[in-house]
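**Q** task: produce atomic coordinates for the following.
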Amino acid sequence: MKRVVVIKLTPTPGQFVALKATLALCNTGANMVSRLAHTATDRRPFALQKHVYAHLKALGLSAQPAIRVIKKVADAYATRQANLNSGNYGRPGSKRYTNVSGKPIAFREAAGQPFDDRCLSWQIDQSTVSIWSSAGRLRGVGFVCAPWQLKLLTARKGESDLVFRDGHFYLHATVDTGTPPPLVPADDPTGWLGVDLGIVNLAVTTADDPTDLDVRWSHGAVTGHRKRNQTLRTALQKVGTKSAKRKLKKRRRKETRYATDINHQLSKTIVAQAQRTGQGIAVEDLSRIRDRVRLGRAQRQQLHSWAFAQLRDQITYKAHAAGLPVQVINPRNTSKTCHHCGHYDPANRPSQALFRCHDCGWTGHADHNAALNIAALGHQSYRAAQSTVPKAATPLTAS
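**A** Below you'll find the model as predicted:
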């Protein structure tokens, strides 16, 4: 399983200037390649390399950094095309679609730049890196990190991206923590912990009592916190003084850090709960939910502004680290189907919080009912995956 570890660099003043100049040079080259790629019919890295490699070398880039710049541009255009094809920028012919597709991709002067092992090497025991720069090879560039990050760096594999943010340099290192063990009957958990994600309550599990939900996981409390930040941001924007702009710059990532922290707390609690009870985790898949659901304006803002994909990813990698299986479940109709008798009816959910089955009469919290359905689907999905295990690795059982 691949993860990204963010490491803060501590360069000397001379190294700082060289790294900043390196990013500027790489992104100048990326913009040059982007202008060609915008009109090219073949945007694969090798096809672009034939036309721009010599120009990048003349610009001052060495061989391998030039290739990484070309690959960065090709990946950016591939990502944009995938977003255009999936409708993330509207329908073909719409104003937004035309604006996005009608101009070359632009790279900021300080945009991140990927480096491979030929351009960057790690001296983990010395807490330093050696990195290519426009001023030559920089050796002994220090870094600081937590002990758990240092441990993960021993499994580093792949690219490391140099990122400049808020006046500091960081390396985003890709690490491979290994593949989770195969699904075999001996690893069958004692049960499944279903996790229902939502707007009013960020997450409700099969072990929770939704009527006594921890306020930290209530979207009402989270929304209140974010609204206060939004009100302050709006007030500072209206003032427009230099002091107000300094405060805005200082606070610009505050909400993102808050959401990330809440997701870390929540995912850690869920994984600890599953580990304590010996259960697997079944979490609903909210991919493309913005295209599937129709909500009011206020709810759309709440839904779009919370990082549910980040929460699911955190649950997944923490569960794998703890040796717990995870199943990602399609949540279709889980909130309108009775977990007790399996009866589906949209009228089973007369309100956001209440679930009342029109067939068997079971009554309870709607989010808790959905979590129970997700847990059952997780068990089914796990068993279906087990059926693909080779017969030689599966013990025989009596029919």
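
**Q** could you use CA atoms for every contact and neighbour count after this?
**A** OK.

**Q** which residues of the stretch 101-250 of the chain fall in strands?
**A** 113-115, 120-123, 128-131, 138-144, 156-165, 168-176, 191-197, 203-205 (DSSP state E, counting those that start in this stretch).

**Q** who touches the fifth one?
**A** Residues from elsewhere that reach strand 156-165, judged by CA atoms under 8 Å, 6 or more residues apart in numbering: 110-117, 120, 169-176.

**Q** go with 10 Å
**A** 2-9, 19-20, 22-23, 68, 110-122, 131, 150, 169-177 (CA atoms under 10 Å, 6 or more residues apart in numbering).

**Q** pull out the buried positions in it.
**A** Across strand 156-165, burial judged by 16 or more other CA atoms under 10 Å covers 156-157, 159-164.

**Q** most widely separated two among those residues?
**A** Spanning the widest gap among the buried residues of strand 156-165 are K157 and F164, at 21.5 Å by CA to CA.

**Q** can you flag the buried ones in the contacts of strand 156-165?
**A** 3-9, 19-20, 22-23, 68, 110-116, 119-122, 131, 150, 169-177.

**Q** give me the number of residues near the closest residue in space to G220 that isn't next to it in sequence?
**A** Excluding the flanking residues, the one nearest G220 by CA to CA, 6 or more residues apart in numbering is V200, at 6.2 Å. By the criterion of other CA atoms under 10 Å, V200 has 19 neighbours.

**Q** show me the contacts for V200.
**A** Taking CA under 10 Å, 6+ apart as the test, what V200 contacts is 217-223, 299, 302-303, 352-353, 367.

**Q** likewise for L84?
**A** 78, 90-92, 97-98, 100-101.

**Q** for R252, same thing?
**A** Applying CA under 10 Å, 6+ apart, the residues contacting R252 are 233, 246.

**Q** host element of I281?
**A** Element membership for I281, per DSSP states H and E: strand 279-284.

**Q** report how many residues lie close to the nearest residue to A366 once chain neighbours are set aside.
**A** If the residues on either side of it in the chain are set aside, A366 comes closest to F355, at 4.6 Å by CA to CA, 6+ apart. F355: 25 surrounding residues under other CA under 10 Å.

**Q** next one: the one 10 residues further on
**A** Burial of H365 is recorded as 17 neighbouring residues (other CA under 10 Å).

**Q** quick one: the helices in the chain?
**A** Remark: helices assigned in the chain by DSSP state H are 13-39, 45-59, 63-85, 95-101, 147-153, 219-239, 242-251, 254-277, 289-292, 297-304, 308-321, 366-386.

**Q** how about this one, so we can line them up?
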Amino acid sequence: MKLVVQVRLLPTPVQAAALEATLLACNEAATWASAVAFEKDVKRNFALREHTYTEIKARWGLGAQAAQHVIKKVCDAYTVLKASLKAGNLGKPGSKRYRRAVEEPVAFRPKGAQPYDDRMLSWQIDQRRISIWTVSGRVKDVAFTAGPEQLATLALYRRGESDLLCRDGMWFLNATCDVPEAPLNTDPVDFLGIDLGIVNIATTSDGEIMAGRELNRIRVRERKLRTKLQKKNTPSAKRRLKKRRRKEARRAKDINHKIAKHVVAEAERTGRGIALEDLTGIRERVRLRKPQRATHSSWAFAQLGQFIAYKARRAGVPVVYVDPAYTSRTCAECGHVDRANRVSQAWFACRSCGFVDHADRNSSRNIRARAWQLWRRGAQSTAPAPPPRQRGRAGRKRSATPSDARCANPSH
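**A** Reported below is the predicted structural model:
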């Protein structure tokens, strides 16, 4: 399976200047090539190369490999744009966002990521150094830092391209690694149901609740601070805003990684599979009041689901996706479905048999039961490929989605 290992580069000021000049040149050339592709309606790699390759090398001083990667990056961007338009991710045909996407050529950010192959980039992992091509020539002995697990993964499994990117003044390399998978457990003894939520990030059918109250409090505090600084609009306020960029996202990502690792380890230890809800497109199906929108939009449930999926695939743990409709209103003991069963956000009380339980724990038990039924009918699923950026879910599930588990062969 494909995994991406990110390492941080520690270039000297001279090395950083060379890397910055390289990104600027590559992305300026990509923007020009994109305009040519748009004007001539030539968006395939070899066809576009005939129109742009020589000019890119002569005008921006790029090497042969770099010029080819620039052209390929342009073609990939148009491929992604076409898929996004087809999937409806950019609105309906005729909408302002849709028209803007189809009426203008794709433009690249000045410091957008640039791919490198092994001809342009060499690794000395034991010395934590790289040698990298730039428009100023080959830059050697660029230091990088990474954790012990990352270094081991790089040394054993690094394959293919690496992406150079600059973010908030820091330099990174995203290296592609081809990590072997464990044999899939085709005979799980049961399933571990996972209910994803906002108040409680994840609740398992074993009764374990991973609360998100602390994270939600931090999000509210960060949101208020951002609003205050944006209103102030002074140079010092802008510096503070820039410094705090992506801090909340990094915190949420770290929490999601830890939850996913714990869930997969528990399922692997007990010989079970993992049952998740298929929440694709839930944001489009939900109408929220204005105070709820920010909280709902910042909920990274899709990221948590992807982390669980790829970690499960690496460990050989089967994952089944089930229909989320009415799991919060169905009694896990008797199966009675009633809206009144959901007494509050936290509690469930069945109107038929009197069963009382935590609402999220009851939902996770229903998810587990549905996954087990699907598995016995032969609906097997390994970790699926990440869906196109569609995130979000309502506070409770009200709309049905396809009731069969999604079966896919992922590549992460």
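
**Q** let me see the TM-score of these two.
**A** The TM-score (TM-score structural alignment, normalised by the length of the first structure) is 0.87; 379 aligned residues with a CA RMSD of 2.5 Å.

**Q** residues in contact with whatever residue of the second structure lines up with the residue nearest to A366 of the first structure?
**A** Using TM-score structural alignment, the partner of F355 of the first structure in the second structure is F348. If a contact means CA under 10 Å, 6+ apart, then F348 of the second structure has 328-331, 340-342, 354-363 as its contacts.

**Q** across to the first structure, which of the residues you listed hold up?
**A** Counting by both residues aligned by TM-score structural alignment, their matches' CA atoms under 10 Å, the members of the contacts of F348 of the second structure that carry over to the first structure are 328-331, 340-342, 354-363.

**Q** what sits against A146 of the second structure?
**A** Contacts of A146 of the second structure (CA under 10 Å, 6+ apart): 5-9, 125, 128, 152, 154.

**Q** make TSV out of those and add distance to P324 of the second structure.
**A** Formatted as TSV, those follow (distance: CA to CA, whole Å):
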residue	distance to P324 of the second structure
V5	33
Q6	34
V7	38
R8	40
L9	43
I125	45
R128	47
A152	39
L154	38
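
**Q** now flag whichever of the residues you listed is closest to H262 of the second structure.
**A** Nearest to H262 of the second structure among these, with distances taken as CA to CA, is V5, at 20.2 Å.

**Q** hang on, the earlier thing: for the contacts of A146 of the second structure, work out which two are farthest apart.
**A** L9 and A152 (17.2 Å).

**Q** now do the same for Y310 of the second structure: its match in the first structure.
**A** Looks like Y310 of the second structure aligns to Y317 there (TM-score structural alignment).

**Q** repeat that for E277 of the second structure.
**A** Under TM-score structural alignment, E277 of the second structure pairs with E284 in the first structure.

**Q** contact partners for the closest residue in space to its match that isn't next to it in sequence?
**A** With sequence-adjacent residues excluded and distances taken as CA to CA, 6+ apart, E284 of the first structure is closest to I329, at 4.6 Å. Residues counted as contacts of I329 of the first structure (CA under 10 Å, 6+ apart) are 194-195, 282-286, 373-378, 381.

**Q** before we move on, the earlier item: now distance to A321 of the first structure too, for the strands of the stretch 101-250 of the first structure, in a markdown table please.
**A** Shown next, in a markdown table, are the strands of the stretch 101-250 of the first structure (distance: least, CA to CA, whole Å):
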| stretch | distance to A321 of the first structure |
| --- | --- |
| strand 113-115 | 27 |
| strand 120-123 | 24 |
| strand 128-131 | 27 |
| strand 138-144 | 23 |
| strand 156-165 | 16 |
| strand 168-176 | 12 |
| strand 191-197 | 17 |
| strand 203-205 | 20 |
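
**Q** out of these, nearest to H343 of the first structure?
**A** Per CA to CA, nearest to H343 of the first structure of these: strand 191-197, 18.9 Å.

**Q** now that closest one on the second structure. Mean distance?
**A** Superposing on the second structure places strand 191-197 of the first structure at an average distance of 1.0 Å from its equivalents, by mean CA distance after the TM-score superposition for the first structure.

**Q** which residues in the second structure does that strand align to?
**A** The aligned range for strand 191-197 of the first structure is 190-196, by TM-score structural alignment.

**Q** repeat that for stretch 247-261 of the first structure.
**A** With TM-score structural alignment as the criterion, stretch 247-261 of the first structure aligns to 240-254.

**Q** what is the end-to-end distance of that stretch?
**A** 22 Å (CA to CA, to the nearest Å).

**Q** now do stretch 88-96 of the first structure
**A** Termini of stretch 88-96 of the first structure sit 10 Å apart (CA to CA).

**Q** quick one on the thing from earlier: please tell me how far the residue mapped onto the residue nearest to E284 of the first structure from the second structure sits from A211 of the second structure.
**A** Counting by TM-score structural alignment, I329 of the first structure lines up with V322 in the second structure. Going from V322 of the second structure to A211 of the second structure by CA to CA gives 23 Å.

**Q** check Q292 of the second structure too.
**A** Taking CA to CA, one finds Q292 of the second structure at 18 Å from A211 of the second structure.

**Q** how far away is the residue nearest the centre of the first structure from E284 of the first structure?
**A** Central residue of the first structure (CA atoms, centre = their mean): Q310, 4.3 Å from the mean position. Distance, Q310 of the first structure to E284 of the first structure, by CA to CA: 13 Å.
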